[in-house]
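Peer 1: give me coordinates for this.
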Amino acid sequence: MHGFDFSTLQWILFAVCALLVGMSKVGVPGVSMLVVPALAIVFGGKASAGILLPMLMMADIFAVSYYHRHAEWKYLLKLLPWAFVGIAIALWVGHVVNDEWFKNIMAVLVFLCIGLMLWKDRQKNGQLFPNSWWFAAVMGVLGGFATMIGNVAGPIFAIYLLAMHLPKKSFIGTGAWFFLIVNFSKFPLHILFWKTINWQTLTLNILMLPAIALGAFLGIALVKQISEQLYRTAVIVLTALSAFLLLI
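Peer 2: A predicted model of the protein is given here:
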């Protein structure tokens, strides 16, 4: 990325992605899954992960400021060490694959997460998961890998918390803290190892801050107006289409 030499369409797409990031942190589920492949198409796989991360960090601060008191730290302490293992694996994978393979891995992870979202919706009330260390280990490593490669750990983490049967506020608060800790931990790794974050990309992120804030306001209004089922169906279809475009 050399200078801000984007087309008008790219600027619009970037602003829409920032808008969706803001919406995703105020209770509009799954919408950030659409952002990941869209940014990868514009900026490339690895570069897009570094561009998206600071926007997610800004939104995480907003989420934690509202829900910080509701976190269930016993689940965070089970999951975080394994998530860091997954991040370390992804850091190595990012070094040894080219950008085309990076985008392919992102696309596969997005499809996997869509599948998990759909499967989770069909298994709302069953006691499907054990409350054991190995389940936390598997989900933690998967989530850490997914969040480092493409910032797509949301559905994986959501399935873990749903399996623990947390109430709504505890679910949101625990998730807010998890992603704040993980995303801020990834920040220096992107700078030092992948070199996907620099002053230029951070300037782009700051320019998108108003769009992130607007997305938060629009998200609050949207949640009140449309049915969750209609929204989730639209998100899944659009996200699957975007992930498919990554493979082309």
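Peer 1: going forward, measure contacts and count neighbours with C-alpha atoms only.
Peer 2: Fine.
Peer 1: residue 76 contacts residue 173, correct?
Peer 2: No - Residue 76 is not in contact with residue 173 according to C-alpha atoms under 8 Å; the separation is 10.7 Å.
Peer 1: which of these two has more neighbours?
Peer 2: Per other C-alpha atoms under 10 Å, whichever of residue 76 and residue 173 has more neighbours is residue 173, with 21 against 18.
Peer 1: pretty sure the more buried one is touching residue 65, no?
Peer 2: No - between residue 173 and residue 65 there is no contact under C-alpha under 8 Å: 9.6 Å.
Peer 1: what touches both of the two?
Peer 2: Residues touching both residue 173 and residue 65 (C-alpha atoms under 8 Å, 6 or more residues apart in numbering): there are none.
Peer 1: tell me, how many residues neighbour residue 184?
Peer 2: Residue 184: 15 neighbours (other C-alpha under 10 Å).
Peer 1: so what's the residue nearest to it when sequence neighbours are not counted up against?
Peer 2: Using C-alpha to C-alpha, 6 or more residues apart in numbering and skipping residues adjacent in sequence, the residue nearest residue 184 is residue 57, 6.8 Å away. By C-alpha under 8 Å, 6+ apart, the contact set of residue 57 is 180, 183-184.
Peer 1: so of those, which ones are in strands?
Peer 2: Of the contacts of residue 57, none are assigned to strands by DSSP state E.
Peer 1: let's compare: structure for the following, please.
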Amino acid sequence: MLPDFDFYMIAIPAVLLVGFAKGGMGEALSLMGVPLMSLAVPPVEAAALLLPILIAMDLVSLWMWRHHGDAKTLRILLPGAMVGIAIGWAASAYVQRDALRLIIGIIVVLFVLRYAYNAWRARCGIVIAAKPQRVGPAAILGAFSGYGSFVAHAGGPPFQIYTLPLQLPPREYTGTIVRFFAILNAVKLAPYFALGQLDLSNLKTSMTLFPPAMLATVAGAWVVRRMRPQVFYPFMYTMAFLAGTKLVYDGTAALFIGP
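Peer 2: Down below sits the predicted model:
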């Protein structure tokens, strides 16, 4: 049996936010999806309901950004991400999701504050060069991204910490993040099934949410395609800061404040 009207009043805004993020408008919007849907269903079920929707959105995003992406960035980040997913699967019974949110959130907030400091230095005439590709940081942040994506659909902030300083052209950056998480979400399907977090009832419910999710994904891509780099990167860092703040709040509230 499909959920009632009250469920869709909450679920549709949740998938719209995630869809805008999938279109390229920043992980802060995506991170609101599970908490918002958790107002209607338990958090674990909310994450399970969102995974098929995320994969459907990925297909739309891959088509929208099919001509863009940085293969080198993908090659250097994906091995660590696969390790992170494997660790998340193996440690699923012991995972401290809230501690993970808090740690990632603090790192992201500090990362964005560093960007703000560098932006102030740039206004003072100090040129901040783009970072080169680095195997060590890519392995660590890729693993954090894969792990965070598996346990809490929160893999975007570690990805941004590595990729934003590369200063890729906006369309190449967006095409890269779309490909990266499309691969991660596809890989996550098997362990989610193995852990019993996906069943036929959840899949049926997810399918009813596909239309608004697809429309939001296309709308997000439409907006991002029209952003100049001078607008795109401050916007992305702002989204990263909001995502980090949200993770810090969620982790702190769960670990130290309680229900």
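Peer 1: got a TM-score for the pair?
Peer 2: After superposition, the two chains reach a TM-score (TM-score structural alignment, normalised by the length of structure 1) of 0.79; 239 aligned residues with a C-alpha RMSD of 3.4 Å.
Peer 1: re the thing from before, in structure 2, what residue corresponds to the residue nearest to residue 184 of structure 1?
Peer 2: Matched by TM-score structural alignment, residue 57 of structure 1 corresponds to residue 55 in structure 2.
Peer 1: show me what residue 93 of structure 2 aligns to in structure 1.
Peer 2: Counting by TM-score structural alignment, residue 93 of structure 2 lines up with residue 95 in structure 1.
Peer 1: for structure 2, longest helix please?
Peer 2: Looking across structure 2 with DSSP state H, the single longest helix is helix 97-123.
Peer 1: residues near the residue nearest to residue 2 of structure 2 when sequence neighbours are not counted, how many?
Peer 2: Residue nearest to residue 2 of structure 2 in three dimensions, not counting chain neighbours: residue 205, with 6.1 Å by C-alpha to C-alpha, 6+ apart. Residues near residue 205 of structure 2, counting by other C-alpha under 10 Å, number 18.
Peer 1: and residue 205 of structure 2, what does it touch?
Peer 2: Here residue 205 of structure 2 is in contact with 2-3, 49 (C-alpha under 8 Å, 6+ apart).
Peer 1: quick revisit: any idea which of the contacts of residue 57 of structure 1 is closest to residue 132 of structure 1?
Peer 2: residue 180 (24.4 Å; C-alpha to C-alpha).
Peer 1: identify the residue spatially nearest to that closest one, adjacent ones excluded.
Peer 2: Of all residues not flanking residue 180 of structure 1 in the chain, residue 60 sits nearest, at 5.4 Å (C-alpha to C-alpha, 6+ apart).
Peer 1: re the thing from before, just the buried members of the contacts of residue 205 of structure 2?
Peer 2: The neighbour-count test (16 or more other C-alpha atoms under 10 Å) marks residue 49 as buried among the contacts of residue 205 of structure 2.
Peer 1: list the contacts of whatever residue of structure 2 lines up with residue 85 of structure 1.
Peer 2: Under the alignment (TM-score structural alignment), residue 85 of structure 1 pairs with residue 83 in structure 2. Residues near residue 83 of structure 2 by C-alpha under 8 Å, 6+ apart: 143, 146-147.
Peer 1: distance check, residue 83 of structure 2 against residue 77 of structure 2.
Peer 2: Applying C-alpha to C-alpha, to the nearest Å, the value for residue 83 of structure 2 to residue 77 of structure 2 is 11 Å.
Peer 1: OK, contacts around the aligned partner of residue 160 of structure 2 in structure 1?
Peer 2: Aligning on TM-score structural alignment places residue 160 of structure 2 opposite residue 158 in structure 1. By C-alpha under 8 Å, 6+ apart, the residues touching residue 158 of structure 1 are residue 175.
Peer 1: and residue 158 of structure 1, how far is that from residue 77 of structure 1?
Peer 2: Distance of residue 158 of structure 1 to residue 77 of structure 1, computed by C-alpha to C-alpha: 16 Å.
Peer 1: what comes up buried for the host helix or strand of residue 60 of structure 2?
Peer 2: Using DSSP states H and E, residue 60 of structure 2 falls within helix 43-64. By neighbour count with 16+ other C-alpha under 10 Å, helix 43-64 of structure 2 contains the buried residues 43, 45-58, 60-62, 64.
Peer 1: off-centre distance for it?
Peer 2: Centroid displacement of helix 43-64 of structure 2 relative to its chain, using C-alpha atoms, centre = their mean, to the nearest Å, is 11 Å.
Peer 1: over to stretch 194-213 of structure 1?
Peer 2: Stretch 194-213 of structure 1 sits 16 Å away from the centroid of its parent chain (C-alpha atoms, centre = their mean).
Peer 1: so for it, first residue to last residue, what's the gap.
Peer 2: In stretch 194-213 of structure 1, first residue to last residue: 28 Å (C-alpha to C-alpha).
Peer 1: same question, stretch 36-55 of structure 1
Peer 2: 12 Å.
Peer 1: over to stretch 153-167 of structure 2?
Peer 2: 25 Å.
Peer 1: now do stretch 87-96 of structure 2
Peer 2: 12 Å.
Peer 1: same deal with stretch 87-104 of structure 1?
Peer 2: 18 Å.
Peer 1: which ones are touching the equivalent of residue 146 of structure 1 over in structure 2?
Peer 2: Counting by TM-score structural alignment, residue 146 of structure 1 lines up with residue 148 in structure 2. Residues counted as contacts of residue 148 of structure 2 (C-alpha under 8 Å, 6+ apart) are 84, 88, 100, 154-155.
Peer 1: repeat the analysis, applying 7 Å as the threshold.
Peer 2: 154-155 (C-alpha atoms under 7 Å, 6 or more residues apart in numbering).
Peer 1: burial count for residue 114 of structure 1?
Peer 2: Residue 114 of structure 1 has 22 neighbouring residues, counting by other C-alpha under 10 Å.
Peer 1: skipping adjacent residues, who's closest to it in space?
Peer 2: Nearest non-adjacent residue to residue 114 of structure 1, counting by C-alpha to C-alpha, 6+ apart: residue 236, 6.6 Å away.
Peer 1: now swap in residue 206 of structure 2 and tell me
Peer 2: Per C-alpha to C-alpha, 6+ apart, closest to residue 206 of structure 2 is residue 49, 5.6 Å.
Peer 1: if anything else comes up later, I'll come back, but that's it for now.
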